[in-house]
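>>> Could you look at this predicted model? Sequence included:
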Amino acid sequence: MTEIVPGSPCWAQLSARDLPAAQRFYGELFGWTAETDPDPQYGGYTTFFHDGAPAAAVAPLMNPQQPVMWLLSFAAEDVDRTCESAKEAGAQVWMGPMEVGDLGRWALLSDPTGAPFAVWQSRRFGGFGVVNEPNAFGWADLTSRDKDAAVAFYKKVFDWQVWPHDTYPMVGLADRMFGGVMAMDGALPPEVPSHWSPYVQVTDVDATAASATRLGAEVLYGPADTEMDNGPRIALIRDPQGAAFGVFTPRAEG
C-alpha cells in the first residue's frame, strides 16, 4: 500500500513501560525522532517521526496488567459503524468508540481469534505520513490461533481482498497487498494470544538485526529469505521491553 484507504493499516502504536528507553531504542535502530505531546490528557503520548513524517508512536501502559506490545490501527470512514459490523462478526469492543481531541475517533477491539486491533476515523490526524520506504511501516502479519476464521472476519468487516495460500494467505485492498495471516504453531506457549505484528522496511535486514541485538533486543526469527517467489528477507525481533515487530528488505527484482 502506498496510501491510507478505508480498511487499510493507518497507524502503529507501541505500549511500553519505559517511554524514554523505547524512544532511545527505536531512535537508534531506525533513526526516528520523538516528540511528546505536552497536553496532559494524552499522558505522555509520543510520536515517532521519520524525516519529519509521522511513522509510529509510543504510549504508556494503560494499566499494569496490559502487555508491552505493538497495536495496529485500521482506517475507518465511520468507527461506530465499523464497531457494530465487527461485533456482529464476533469481535469484542474493549474501549470506545471515543473522541481523541480533534485528532479523530478511535476504538479498541479484539477479533474473534483474540488478536487486539484498533480502528481510527481521522480528522486532524490521518496516521502514517510515510510508508513503504526504508525505516517506515511496510507490512503487517497476523499470527492467529484460527487462521481461517481470522481471514473470514477481516474480509467481512473491512472487505479485504484475499490472495489464498495454504499456510500464508495475504490480504489487501485495491489489488495492493499490505499483510498476511499465519497459523500460530506449537512453538508458542498457549498463553500467547493471537496478535498483529508491524513490519518496518529496512535497507539491510541482517545489519538491522545485529543492531537490535546490540541495543538489547532478541532476534526471534531470521534473518532469512522467505519462500515466496521474489519474497523479502525478514527478521522478527522482540525489543528490550518485550514487544515483537518485524523488519524486511524487498528482494531485488530479477
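Yes, it's here.
>>> When you work out contacts or count neighbours from here on, use the C-alpha atoms and nothing else.
Fine.
>>> Can you say which helix or strand has residue 241 in it?
Using DSSP states H and E, residue 241 sits in no helix or strand.
>>> From residue 207, how far off is it?
21 Å (Cα to Cα, to the nearest Å).
>>> of the two, who's got more company?
residue 241 (18 against 12; other Cα atoms under 10 Å).
>>> isn't that one right next to residue 68, touching?
Yes. With contact defined as Cα atoms under 8 Å, residue 241 and residue 68 form a contacting pair (6.7 Å).
>>> which residues do these two both contact?
Each of 16-17 lies in contact with both residue 241 and residue 68 under the rule Cα atoms under 8 Å, 6 or more residues apart in numbering.
>>> Put this next to the first one:
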Amino acid sequence: MTEFPEGAPCWVDAMFTDVEGAKSFYADVLGWTFGDASGEYGNYTQAYKDGKAVAAVVPPMPGADAPSQWCLYLASSNAAATAEKIKDAGGELLMEPMQVGAFGTMAIAKEPSGAVFGVWQPGEHKGFERMGEAGSYAWAEVFSRDVAKADAFLPKVFPYGEQQMDAGDDPEMAGMDFKVFSLGGKENPVLGRMNMGTDFPPEIPSYVQVYFGVDDCDEAVAKTKKHGGKLHFGPMDSPFGRFAAVADPQGAAFAVIDMSKTTGEMPKFD
C-alpha cells in the first residue's frame, strides 16, 4: 500500500451520535459500504468504496458533546515530533499523540486561526486505499478567518511549498484570496487555503472543508436534501469540476465534486 509523504492528506473520519443514520446517508450519497465496528477502539467503523477503505465513522466518546464534523488527517513519520512543531508554530494540541494499537499513532490539533485537523503516523493502517475518484476523498481546503496565521503556520509544521492564486481579470474571482500548498514541487498540490470573506456568517469559525468525489454533483445534492441534509453553496461549475458544499443530516459539513465536468481555464498561481 502507498506510503503518504509528510504533510499529505491521508485519512478522514467523523463522529456521529447516530452512526447507523450516518451509514445510511453516506451509503446512498457516496456509495459507501461499511465494515464491522471495532469495539476495542470505540466502535470505530471503516467505510469502503468498491472494497477500498476511504473513511471511517465513530460514535462520540462517553461524555463528549462535540458537533459532528469531518476531520482531515495529515501524514507524519513521527507524530510526537510533529506535535512539537505544532506547538512551536503557535498551534494547539487538542489531543496529544496517542497510539491506536498496531494501526498507528494519532493526534488532533488546531492551527492558530482555529481550523482543527488530525495527524496520522501510520502503522498497519496507512490511510486511503482509494482517492481522487467517485466515492472517495478528492481534495481539502482550510477555510481561514486569519489567513496570515494559517499561512505562517502550515509550512513550519509540514514541508509545504506555496503558490498564491492570481485572480487576474476574472470578475468571479475578484477579491478571492486562495493559496495552494504543495509537496515536492508545485505540480503536486495537496491542500488549499481560502480566506473566509463576508459571505460566511460570523459565527462560523475557521474549518477544513473535505471534498468527496461523485459521479454527478446535482444528484448527490438531491440525495443529500432527500435525507434531510442541507445545501450551503452551489452546485457551481469550475475548472476543477462541478461542486457543491453541503451538510449531512447531523450537521457534518463537506463538499461533493464531479471532477469529470470541468468548465473554464485553470487559474494561474504565482
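Perfect, I can see it now. Model, not experiment: these values are computed from the prediction.
>>> Overlay the chains and give the TM-score.
Put the two chains on top of each other and the TM-score (TM-score structural alignment, normalised by the length of structure 1) is 0.92; 249 aligned residues with a Cα RMSD of 1.8 Å.
>>> Which of the three states applies to the equivalent of residue 81 of structure 2 over in structure 1?
Aligned counterpart of residue 81 of structure 2 in structure 1: residue 81 (TM-score structural alignment). Here residue 81 of structure 1 is recorded as helix under DSSP: H, G, I helix; E, B strand; the rest coil.
>>> do residue 219 of structure 2 as well
Going by three-state DSSP, the secondary structure assigned to residue 219 of structure 2 is helix.
>>> Tell me the counterpart of it in structure 1.
Match for residue 219 of structure 2 (TM-score structural alignment): residue 207.
>>> ok, its match to residue 214 of structure 1 distance?
The value you get for residue 207 of structure 1 to residue 214 of structure 1, if Cα to Cα is used, is 11 Å.
>>> How much space separates residue 227 of structure 2 from residue 139 of structure 2?
With Cα to Cα as the criterion, residue 227 of structure 2 and residue 139 of structure 2 are 24 Å apart.
>>> more neighbours, these two?
Set side by side, residue 227 of structure 2 and residue 139 show more neighbours around residue 139, with 20 against 16, by other Cα under 10 Å.
>>> Skip the chain neighbours and tell me the closest residue to that one.
Nearest residue to residue 139 of structure 2 in three dimensions, chain neighbours excluded: residue 211, at 5.0 Å (Cα to Cα, 6 or more residues apart in numbering).
>>> count of neighbours near the one you found?
Around residue 211 of structure 2 there are 21 residues (other Cα under 10 Å).
>>> go on, residue 29 of structure 2?
21.
>>> Let's verify it: helix, strand, or coil?
helix.
>>> Please verify my assumption that it contacts residue 224.
Yes. Taking Cα under 8 Å as the definition, residue 29 of structure 2 is a contact partner of residue 224 at 6.5 Å.
>>> Could you pull out the strands in the stretch 1-150 of structure 2 for me?
Here the stretch 1-150 of structure 2 has its strands, by DSSP state E, counting those that start in this stretch, at 9-15, 33-34, 45-49, 52-58, 70-75, 92-100, 104-110, 116-122, 137-144.
>>> check the fit of the first one onto structure 1 and give the mean distance.
Put plainly, it is strand 9-15 of structure 2. Following the fit onto structure 1, the mean deviation recorded for strand 9-15 of structure 2 is 0.7 Å by mean Cα distance after the TM-score superposition for structure 1.
>>> what span of structure 1 lines up against that strand?
Against structure 1, strand 9-15 of structure 2 falls on residues 9-15 (TM-score structural alignment).
>>> Same check on the longest one?
Under TM-score structural alignment, the match for strand 92-100 of structure 2 in structure 1 covers residues 92-100.
>>> how much does that stretch stray from structure 2?
Relative to structure 2, stretch 92-100 of structure 1 is 1.0 Å off (mean Cα distance after the TM-score superposition for structure 1).
>>> Helices of the stretch 151-270 of structure 2, residue ranges please.
Counting by DSSP state H, counting those that start in this stretch, the stretch 151-270 of structure 2 has helices at residues 217-226.
>>> ok, and what's touching stretch 42-62 of structure 2?
Stretch 42-62 of structure 2 is touched from outside by 11-19, 22-23, 31-38, 66, 127-131, 135-137, with contacts defined as Cα under 8 Å, 6+ apart.
>>> Can you select the buried ones from these in PyMOL?
To isolate the buried members of the contacts of stretch 42-62 of structure 2 in PyMOL, using 16 or more other Cα atoms under 10 Å:
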select buried, resi 11+12+13+14+15+16+17+19+22+23+31+32+33+34+127+128+129+130+131+135+136+137
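>>> related to what we said a few turns ago, pull the number of nearby residues for the match of residue 81 of structure 2.
Count around residue 81 of structure 1 with other Cα under 10 Å applied: 12.
>>> Tell me the buried residues in stretch 242-253 of structure 1?
Neighbour count says stretch 242-253 of structure 1 has 242-250 buried, by 16+ other Cα under 10 Å.
>>> cool, stretch 185-193 of structure 1 as well?
residue 193.
>>> and what of stretch 138-147 of structure 2?
138-145, 147.
>>> could those residues be laid out in JSON lines, adding distance to residue 123 of structure 2?
JSON lines is the format used below for the buried residues of stretch 138-147 of structure 2 (distance: Cα to Cα, whole Å):
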{"residue": "138", "distance to residue 123 of structure 2": "23"}
{"residue": "139", "distance to residue 123 of structure 2": "23"}
{"residue": "140", "distance to residue 123 of structure 2": "23"}
{"residue": "141", "distance to residue 123 of structure 2": "26"}
{"residue": "142", "distance to residue 123 of structure 2": "26"}
{"residue": "143", "distance to residue 123 of structure 2": "30"}
{"residue": "144", "distance to residue 123 of structure 2": "31"}
{"residue": "145", "distance to residue 123 of structure 2": "34"}
{"residue": "147", "distance to residue 123 of structure 2": "33"}
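>>> from those, which is closest to residue 96 of structure 2?
residue 142 (21.5 Å; Cα to Cα).
>>> any idea which residue sits dead centre in structure 2?
Closest to where the C-alpha atoms of structure 2 average out (Cα atoms, centre = their mean) is residue 210, at 3.1 Å.
>>> how about it, what's its partner in structure 1?
Match for residue 210 of structure 2 (TM-score structural alignment): residue 198.
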